[in-house]
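**Q** Predicted model follows, preceded by the sequence.
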Amino acid sequence: MSTSRTEASTVTRKPLRDVRGFWRILLAVIAPLPMLSNGIYYLLSPTEGNAPFEENVAAAIAHGDRMSALEWIQVPFVTLLIPAAFAVAWVARRGAPRLTTAGALIALTGFCAGLGNLPGTVSLANLTVKEGLDPGTVSKLSTALQEHPIMQLSGLLFILGITFGLLLLGIALWRSRVAPAWMGIALAVGGFTHPFLPNHVIAGIGLLVAAVGFTGATYALLRMRNDDFDLPAK
């Protein structure tokens, strides 16, 4: 009796909906967005990335609307950077498994540590101006946060993720041959050079180059069949 019931339920069971195409297209769309948004952020920023708190407060006074807009512009970077890196790793993993594994471990560890612990898109300097807070007190808070060991370790891991993680993922994308070689090179160069560029405008251009590199994952995902992307539902 139990066997016949099992057979009947197996026969009448509806097939599961295949959502592989949804995830494939979603990752393809996401891939270039984080670096694109961060590149625009750097290009439009009125200060350098390592500017002292007092300079950022002065910028918030002089360019309040722009500083508020920049907070929103950077949201895709902190929200989508991890799935974007995952998209590159997913398309490159078969053609360059060891390089992809090493790059993904460094990049994703750094991104999880940095985005999980470092201050987000909301600027303390901008909040100080908008809310009428005491600049001296908030400056001490900003310094204390920067000097906290968790923040320093997270910042170091994040930089390693951006530089060496994306460098290896870019090389893996190149070696895997799932996208044009120049896209992998753009990802490797755009990520690795970011901390060493002299000012925020050039740094922004470098991040846009990295965004072009991330479109290598977009290219590969859009050309990929669902069966090559993942196994079907059971």
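**A** On my side now, so go ahead. Numbering: from 1, shown residues only.
**Q** drop to CA atoms for contacts and neighbour counts, all remaining ones
**A** Fine.
**Q** Looking at the chain, which helix is longest?
**A** Counting by DSSP state H, the longest helix found in the chain is helix 200-223.
**Q** buried ones in that one?
**A** 200-201, 203-222 (16 or more other C-alpha atoms under 10 Å).
**Q** L70 - how many residues pack around it?
**A** 21 (other C-alpha atoms under 10 Å).
**Q** Would you confirm that it contacts G39?
**A** No. In this structure, L70 is not within contact of G39 by C-alpha atoms under 8 Å, at 11.1 Å.
**Q** that older thread, next helix or strand past the longest helix of the chain?
**A** Note on helix 200-223: by DSSP states H and E, the next helix or strand toward the C-terminus is helix 226-229.
**Q** could you say which helix or strand contains the residue nearest the centre of the chain?
**A** Centroid-nearest residue in the chain: L81, 1.7 Å away (criterion: C-alpha atoms, centre = their mean). Using DSSP H and E, L81 sits in helix 75-92.
**Q** Now do the buried residues in that helix.
**A** So helix 75-92, judged by 16+ other C-alpha under 10 Å, has buried residues 75-78, 80-92.
**Q** how about the helices in the protein?
**A** Counting by DSSP H, the helices of the chain are 2-12, 20-30, 33-44, 53-62, 64-73, 75-92, 97-117, 124-131, 135-147, 149-160, 166-176, 181-192, 200-223, 226-229.
**Q** Just give me how far the first one sits from the chain centre.
**A** Pointing back at helix 2-12 there. 47 Å (C-alpha atoms, centre = their mean, to the nearest Å).
**Q** same question, the longest one
**A** With C-alpha atoms, centre = their mean as the basis, helix 200-223 stands 11 Å off its chain's centre.
**Q** What of the shortest one?
**A** Offset of helix 226-229 from its chain centre (C-alpha atoms, centre = their mean): 24 Å.
**Q** try stretch 156-175
**A** 12 Å.
**Q** what comes up buried for that stretch?
**A** 157-175.
**Q** quick one on the thing from earlier: give me the helices and strands touching the helix holding L81, please.
**A** Applying 3 or more C-alpha pairs under 8 Å, 6 or more residues apart in numbering; DSSP states H and E, one finds that helix 75-92 makes contact with helix 20-30, helix 33-44, helix 97-117, helix 166-176, helix 200-223.
**Q** Comparison target below:
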Amino acid sequence: MSQVQTTAPRGDIRTASRWFGALILPIGPAAIALLRYLLPYDTVDDPATITSKMLAHPGRASLVLWLAFVGVLTLVPGAYFVARLIRQRAPLLTALSLLLVVPGYLALPWMTSTDIFTWSGGQAGLDAASITRVAEATHGSVGVAGVVFVVGHVLGTVLLGSALWRSRMVPRWAAVATAISQPIHFIAAIILVSHTLDLVGWGLQAAGFAAVGWVILRLRDDEWEPLP
């Protein structure tokens, strides 16, 4: 007669996995929220204006690049942990959201490449006109990455918030906050051009993801990942 295992096997990392997921979830959106608030230029500025504003504020531009680096490292794992929690309750919406947000987040390094060059050019003592000419001659993949990023992270996050709502595993406010966060970001970045509103938009996603993390922390290990 087989015995039921009542203790976790050696090497069980399920508790560590839950804690890691809960802690990393809000970091990416929070980092981008601060980035968008501190950005020394507006998204709708032309290359010459962007260059002049970045050269005028090199310290802030450097901090923005560090925040972007944090986002690159944490946004995709955060989306994975959200999906892991809700995929059985809302499989289709979860899958569709990941198909959009993951490529969108992975395009972020391409989006920051021009800013990295602009900052580096300023530190190297290049004049603003030369930096602008190079910035205007970016590779075509940067433009494609921009489309992938905008469509992926805006529409994908709306679907992810909808999946959270459908799953009924998180508070309703967290699902709504996630769903509306990136439309608010888009309005703030392109239409109203408000860094404060942009902070609110990404901050709502950070708050929604933090709520998801709290739910993950409260799960038992067997609920998070049953033993075979």
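**A** Yes, it's here. What you are looking at is a predicted structure, and each value in this text was computed from that prediction instead of being measured.
**Q** In structure 2, what residue corresponds to the residue nearest to the centre of structure 1?
**A** Alignment note: L81 of structure 1 maps to L75 in structure 2; criterion TM-score structural alignment.
**Q** Looking at the alignment, what corresponds to L35 of structure 2 in structure 1?
**A** In structure 1, L35 of structure 2 lands on Y41 (TM-score structural alignment).
**Q** ok, now G21 of structure 2?
**A** Match for G21 of structure 2 (TM-score structural alignment): L27.
**Q** Would you confirm that that match contacts A84?
**A** Yes. Counting by C-alpha under 8 Å, A84 is a contact partner of L27 of structure 1 at 7.0 Å.
**Q** In structure 2, what range does stretch 160-167 of structure 1 match?
**A** Counting by TM-score structural alignment, stretch 160-167 of structure 1 corresponds to residues 151-158.
**Q** what do you get for stretch 94-106 of structure 1?
**A** Stretch 94-106 of structure 1 lines up with residues 88-100 of structure 2 when matched by TM-score structural alignment.
**Q** Would you indicate which residues of the matching stretch are buried?
**A** R89, A90, L93, T94, A95, S97, L98, L100.
**Q** What are the contacting residues of that stretch?
**A** Residues from elsewhere that reach stretch 88-100 of structure 2 (C-alpha atoms under 8 Å, 6 or more residues apart in numbering): 79-80, 83, 86-87, 151-153, 155-160, 162-164, 166-167.
**Q** coming back round to it: for the longest helix of structure 1, which helices and strands make contact with it?
**A** If contacts are counted by 3+ C-alpha pairs under 8 Å, 6+ apart, helix 200-223 of structure 1 sits against helix 20-30, helix 33-44, helix 75-92, helix 166-176, helix 181-192.
**Q** Need these in CSV (columns: distance to E147 of structure 1).
**A** Converted to CSV, those look like this (distance: least, C-alpha to C-alpha, whole Å):
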stretch, distance to E147 of structure 1
helix 20-30, 33
helix 33-44, 24
helix 75-92, 22
helix 166-176, 26
helix 181-192, 25
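**Q** Compare these and report which one is nearest to N56 of structure 1.
**A** If you check each of those against N56 of structure 1 by C-alpha to C-alpha, helix 33-44 wins as the nearest, at 13.7 Å.
**Q** post-alignment, that closest one versus structure 2, mean distance?
**A** Averaged over the aligned pairs, helix 33-44 of structure 1 sits 1.1 Å from structure 2 after superposition, using mean C-alpha distance after the TM-score superposition for structure 1.
**Q** angle of that helix against helix 200-223?
**A** 160 degrees (axes from the mean of the first three to the mean of the last three C-alpha atoms, to 10 degrees).
**Q** Now the aligned partner of G191 of structure 1 in structure 2: closest residue in space that isn't a chain neighbour?
**A** In structure 2, G191 of structure 1 lines up with Q182, judged by TM-score structural alignment. Nearest residue to Q182 of structure 2 in three dimensions, chain neighbours excluded: V154, at 5.0 Å (C-alpha to C-alpha, 6 or more residues apart in numbering).
**Q** Surely the one you found touches T178?
**A** No. Using C-alpha under 8 Å, V154 of structure 2 is not in contact with T178; the gap is 10.4 Å.
**Q** okay, now S52 of structure 2: neighbour count?
**A** 19.
**Q** Contact partners for the aligned partner of it in structure 1?
**A** If you follow S52 of structure 2 across to structure 1 using TM-score structural alignment, you land on A58. Taking C-alpha under 8 Å, 6+ apart as the definition of contact, A58 of structure 1 has no neighbours.
**Q** got it, and the one 3 residues further on?
**A** In this structure, I61 of structure 1 makes contact with V129, judged by C-alpha under 8 Å, 6+ apart.
**Q** swap in V154 of structure 2?
**A** V154 of structure 2 makes contact with V101, Q182, P183, F186, according to C-alpha under 8 Å, 6+ apart.
**Q** Excluding covalently adjacent residues, which one is nearest to the third one?
**A** Meaning P183 of structure 2. Using C-alpha to C-alpha, 6+ apart and skipping residues adjacent in sequence, the residue nearest P183 of structure 2 is V154, 6.3 Å away.
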